[in-house]
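[1] Sequence below, structure please.
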Amino acid sequence: MPVRVLILSADFGSGHQAAAKAIADACRSLSADCEAIVVPSQSALLGLFARAYLWQIKHIPGLYRRLYQLPVSRPLRTLVILVLSKPVRRSVEKERPDVIVGTHPFPAGAAVCLLRRARRQVPVVMALTDFAPHGFWVWPGVARYCCASPAAAADLVRRGADAARVIVTGLPVRPHLAELIRQSRREPSAGPGGPNRHLADQGSAPNSPRRVLLMGGGLGLGPIPEAVGALLALPQAALRLTVICGRNEALKEEITRRFGGDPRLTVLGFTDAVIEHMRAADLLVTKPGGITCAEALALGVPMLLLDPLPGHEEENARYLVETGAARVARGPALTAAASELLFARPDRLAAMAEAARQAGQPNAARMIAAEVLALAKRSCRAPGSVRITPPS
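    Have a look, this model is predicted:
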């Protein structure tokens, strides 16, 4: 009988959906009889929350930071359940899963509560998508928490998670990254870190290309035009800057209008080839989104982090800087940092690349999938349709 895995995501940026797809792919690769279904939970109120979140971080980031740091109260949890009870209940009734995975805490938390009220023994796994956990990830009855590091595991326990149910896996990045890394290590010309980890060997030779990838996630968020200007302020002709604007067409048009005359610049919109561009880069300049930065760590790509968004991105930036794989570079400091790493002191860039490789966990999605499949096989599916009643 096929093992059915329901993976619940939410539309708060592209990282949660990318993580869900990575876990689904890993489940299918580990078990030929696994049916992994990804469902982005949607409701009118959840869409309103998402728009309010984007408005807050743009216009009143200080207030959002304070709200993010508040303890998660019972009324807030109840609100999440009310907002998502119908779409989550529909997904569970339709898919009748053996196990549920959440790459966003809202739908997964609603699933935990609805299943408990219905007395259904379907395990729920929280697959965290940031390096530091928020209190909303912790719900009574979660079967497993999959997190980024021992520090994140300790934080989950401090917030109320059962220590026996917390495991360190890393953040779920695309499973094929591990094979790409193995291939690059078998290529004699690739060097220790990949196709373009060559600057330490070349020193500061002025004619060797320095490849920089600049991106702001799927929505093209952050001070991307300012970062383009700061990077193109470098005088060296050897600079090669690729900017990925995601689905932000206005951003793409603005960058092309303002900087399109510089032959060192390539501007792209949405692309499925992010990993290929990342592998080709000597340096990634980005906002510190969890999944993007986890992919960079896995590939051994050092990072300069733009102004972190309040809350989770600030915590991600703190973790990444502590690993030695990243620096935060704001405003004019971006020009100086890029000049140092790419041209003046490539040995420091090489040290950051090595730190990234040490912190990276390219097998994270497979580790999560193995745990999910083990839980699924122990889960007993009751005959008939799943009956879940909404909260009163």
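
[2] Only C-alpha atoms from now on, for both contacts and neighbour counts.
    Noted.

[3] Grab the most central residue of the chain for me.
    Centroid-nearest residue in the chain: residue 291, 1.7 Å away (criterion: C-alpha atoms, centre = their mean).

[4] which helices and strands does whichever strand or helix holds residue 372 pack with?
    The secondary structure element spanning residue 372 is helix 364-378 (assigned by DSSP states H and E). Other elements packing on helix 364-378 under the criterion 3 or more C-alpha pairs under 8 Å, 6 or more residues apart in numbering; DSSP states H and E are strand 3-10, helix 15-30, strand 99-102.

[5] change it to 6 Å
    helix 15-30 (3 or more C-alpha pairs under 6 Å, 6 or more residues apart in numbering; DSSP states H and E).

[6] pretty sure residue 48 is in a helix, no?
    Yes: Residue 48: assigned to a helix according to DSSP: H, G, I helix; E, B strand; the rest coil.

[7] Relative to residue 104, how far out is residue 316?
    Residue 316 sits at a distance of 16 Å from residue 104 (criterion: C-alpha to C-alpha, to the nearest Å).

[8] I have a second one here; can you model it like the first so I can compare?
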Amino acid sequence: MRKKGLKVIILTASYGNGHLQVANSLYQECLNKGLTDVKICNLYAESHPFISEVTENLYTKSFTYGKQFYKLFYYGTDIIQNKKMLRWYYQYGLKRLTSLIQSEEPDILINTFPINAVPEFRRRTGIVIPTFNIITDYCLHSLWLHDEIDKYYVASNELKAKIHSRGIPVSKVVVSGIPIRHAFSQSYDKQALYEKYHISPEKDLILLIAGAHGVLKNIKDVCETLLLSTDHQLAVVCGKNLSLRNELAQLYNSYSGRFHCFGYLERIDELYKLANVMITKPGGITLTEATATGTPLILYKPVPGQEKENALFFSEKGAALIAKNHDELVLHINTLLQSKQKQSSLQSSIEKLYLPASQEVIMTDILKESENIAKINYSSTIKSPKKKLGS
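    This is a model prediction of the structure:
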């Protein structure tokens, strides 16, 4: 298999920002390794833009009043053992994928979302393109699993064991960690960061990550509760949610010097490094970023599905606290910030979950595995020619 001329397609979906962030991290690592023919494809959005937009909105609403709907979908599809019942999902995006493969002729396919059109393509055509799944959470959902996936890359030994218990050989699962931006592992000057963000080093800092869609409910109420009941500083990151940022603007005057509000931050890692405690939703990428910086976590009102399962994993590891309401949130913050020992314990536990250079580990292994698959495929093709595309 040619290396410099390899064509790589990274398939993703925009249900939350995490899958896209992982795709971008892997894309950059491909470039670092000298691979220049690399493409990111949001397969579902390109295949069925209307359906994709509707389902993405439903996903966003799962954080508020759509919880029960998403809970039913997530846990319902997870327990389905009969593969024939999931054929509808396997075919979703298959037509666009087939067209993409015809036009691009990729050597490697990487999934950062459970897109089963990829292994379904192999099953139908017999055409073997090395295919890899990067699982972007700390929990397992059965939609990630398929007999025609060549290798899985996961965040923990526990997740590897769960996959093995579903009949996948351990040799097909690599504990690599979840790829995040290099900035999270870079050294920094803490005093310079305090000055950059106008944050006082004299008071503890609570960092609240609101999410791209303001998925933390009643954020203004949460902020007022924290500012009234504590004497700490509070920094809120609103992302690209301009309406939320405008809503919080009036808190500046009431809590001058203690309240900081930010929009989208390219270097959000710098605030992670200043925070004494961070309040967030337990998405796989945010959790992994916190493992890199050792930031103590409070996971606020995780919704049923991967959020809840991620939160339970971190809680069981002693790497985060879970708050189900305002009162628990304030209690956990006070407990943490009044006890350096508790902070240190959480920090130590979360740092143990960090696996550095994940994208490098993943891409190095993918290139090696792809070469082995190509050799085997070449040998078997000589003996028994593959079906033609579309036959």
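
[9] coming back round to it: which one in structure 2 is aligned with the residue nearest to the centre of structure 1?
    Using TM-score structural alignment, the partner of residue 291 of structure 1 in structure 2 is residue 285.

[10] Where does its match fall, secondary structure wise?
    Per DSSP H and E, residue 285 of structure 2 falls inside helix 284-293.

[11] State the next helix or strand along the chain beyond that helix.
    strand 297-300.

[12] Could you point out the residues of structure 1 onto which that next one aligns?
    Using TM-score structural alignment, strand 297-300 of structure 2 pairs with 303-306 in structure 1.

[13] which outside residues touch that stretch?
    Residues outside stretch 303-306 of structure 1 that contact it (C-alpha atoms under 6 Å, 6 or more residues apart in numbering): 283, 284, 285, 286, 287, 326, 327, 328, 329, 330.

[14] Tell me how many other residues surround the first one.
    This means residue 283 of structure 1. Applying other C-alpha atoms under 10 Å, we find 29 residues neighbouring residue 283 of structure 1.

[15] Any figure for the gap between the closest residue to it other than its chain neighbours and residue 235 of structure 1?
    Leaving aside its sequence neighbours, residue 283 of structure 1 sits nearest to residue 212 (C-alpha to C-alpha, 6 or more residues apart in numbering; 5.0 Å). With distances taken as C-alpha to C-alpha, residue 212 of structure 1 is found 14 Å from residue 235 of structure 1.

[16] if you count what's nearby, which of the two comes out ahead?
    The neighbour comparison of residue 212 of structure 1 against residue 235 (other C-alpha under 10 Å) goes to residue 212, with 23 against 9.

[17] circling back: so residue 316 and residue 104 of structure 1 - more neighbours on which side?
    The residue with more neighbours, out of residue 316 of structure 1 and residue 104, is residue 104; 27 against 23, by other C-alpha under 10 Å.

[18] what does the more buried one align to in structure 2?
    In structure 2, residue 104 of structure 1 lands on residue 113 (TM-score structural alignment).

[19] Please name the nearest non-neighbouring residue to its match.
    Nearest to residue 113 of structure 2 is residue 12, by C-alpha to C-alpha, 6+ apart, at 5.3 Å.

[20] Likewise for residue 22 of structure 1?
    residue 174 (4.7 Å).

[21] Residue 21 is in contact with that neighbour, correct?
    No: look at residue 174 of structure 1 against residue 21 with C-alpha atoms under 6 Å: they stay out of range, at 7.9 Å.
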